[in-house]
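Colleague: Provided below for reference: sequence and predicted model.
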Amino acid sequence: MPSRLRPADPLAVAAAIDRLSAGTAERADLRLLVKHFLALLEDKAPGASVEVRVPPYAAVQVVPGVRHTRGTPPAVVETDAETWIALATGSMAWVDALTDAKVVASGERTDLSVYLPLG
């Protein structure tokens, strides 16, 4: 199992969010925010029954339940960086992301709305 991600420095997160809001975010800002919010999700929803993927930046296994160890996970959530950050910060609702096809979620326990926003 891959090592757990670590939350980023709060000042770096705030600066990256400011740049994202201003439309001046760079790839490094997206990477920092994606990994930061995935790390918070790991803390809030420990487990390994759902794989959350935000390509090309990172993927984590979260949510209590049957542990996935090999091959394609039975439960997967996948989205882009901007959508993940919006979900994590509460500027987009889970149901809206699903309705607008900004998130693909398949399998049991993939409703992450109980864990979002992350803060």
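Modeller: Here it is on my side, so go on. Numbers count the residues shown, from 1 in each chain.
Colleague: hey, let's count contacts and neighbours off CA atoms from now on
Modeller: Will do.
Colleague: the helices in this protein, which residues?
Modeller: 10-22, 27-44, 81-89, 94-99 (DSSP state H).
Colleague: between those helices, which one is nearest to A59?
Modeller: Nearest of these to A59, taken as Cα to Cα: helix 27-44 at 7.8 Å.
Colleague: pull out the buried residues from that closest one.
Modeller: 29-43 (16 or more other Cα atoms under 10 Å).
Colleague: what packs against it?
Modeller: helix 10-22, strand 58-62, helix 81-89 (3 or more Cα pairs under 8 Å, 6 or more residues apart in numbering; DSSP states H and E).
Colleague: second structure follows, compare the two:
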Amino acid sequence: DLVCYDGGSPSSQCVESAALPFRKRMLAEEDSNNNASSSTELLKGACIVCDDVPARDMTESGVDCSSLGALGAMCKEDGNWLANRFCRRSCFEAGFGYDGDVCCTEGAAASRLLRKSRS
């Protein structure tokens, strides 16, 4: 799908929607169509399967992502975590997802994999 937007210039630009980061796709889609239903349609299927890889010091200490109590501070404020996106799924599920991440639920992820394998 192509997403077109003017970006403040006199001529319109069109790019493949898959080439844009998620938030930019959402903004471009809203800008070009200027209605809420297109944003909702884009959001359906825009999730990604997020991993839950802990930081090395967590692994060495036997701590996993789901049991870490300081997720908010780590996911949103720690530079090392922001750069490496540790515990992506746990951060997202706790409401502290990394910018641009929309993680699929287990059921949605399985459904997406089934659809892809049929085509």
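Modeller: Yep, that arrived. Predicted model, so just to flag it, every value in this text is computed and none were measured.
Colleague: quick TM-score on the pair, please.
Modeller: Remark: TM-score between the superposed chains equals 0.21 [TM-score structural alignment, normalised by the length of the first structure]; 52 aligned residues with a Cα RMSD of 5.3 Å.
Colleague: which one of the helices and strands packed on helix 27-44 of the first structure lies nearest to V104 of the first structure?
Modeller: Each of those has some distance to V104 of the first structure by Cα to Cα; the shortest is helix 81-89, at 11.3 Å.
Colleague: can you put the helices of the first structure in JSON lines and add distance to V60 of the first structure?
Modeller: JSON lines is the format used below for the helices of the first structure (distance: least, Cα to Cα, whole Å):
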{"stretch": "helix 10-22", "distance to V60 of the first structure": "19"}
{"stretch": "helix 27-44", "distance to V60 of the first structure": "7"}
{"stretch": "helix 81-89", "distance to V60 of the first structure": "13"}
{"stretch": "helix 94-99", "distance to V60 of the first structure": "18"}
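Colleague: wait, which of these is closest to S106 of the first structure?
Modeller: The nearest among these, by Cα to Cα, is helix 94-99 at 11.1 Å.
Colleague: would you confirm that C91 of the second structure contacts C75?
Modeller: Yes. If you go by Cα atoms under 8 Å, C91 of the second structure and C75 touch, sitting 6.1 Å apart.
Colleague: one step back: nearest to V52 of the first structure, of the helices of the first structure?
Modeller: Comparing those against V52 of the first structure with Cα to Cα, the closest turns out to be helix 27-44 (8.2 Å).
Colleague: excluding chain neighbours, give the residue nearest to A36 of the second structure in space.
Modeller: Excluding the flanking residues, the one nearest A36 of the second structure by Cα to Cα, 6 or more residues apart in numbering is E30, at 7.1 Å.
Colleague: go ahead and confirm that neighbour touches S38.
Modeller: Yes. Between E30 of the second structure and S38 a contact is recorded at 7.0 Å, counting by Cα under 8 Å.
Colleague: between those two, which one's more packed in?
Modeller: Neighbours around E30 of the second structure and S38, counted as other Cα atoms under 10 Å, are more numerous at E30. The numbers are 19 against 14.
Colleague: quick one: secondary structure of that one?
Modeller: State at E30 of the second structure, reduced to three classes by DSSP: H, G, I helix; E, B strand; the rest coil: helix.
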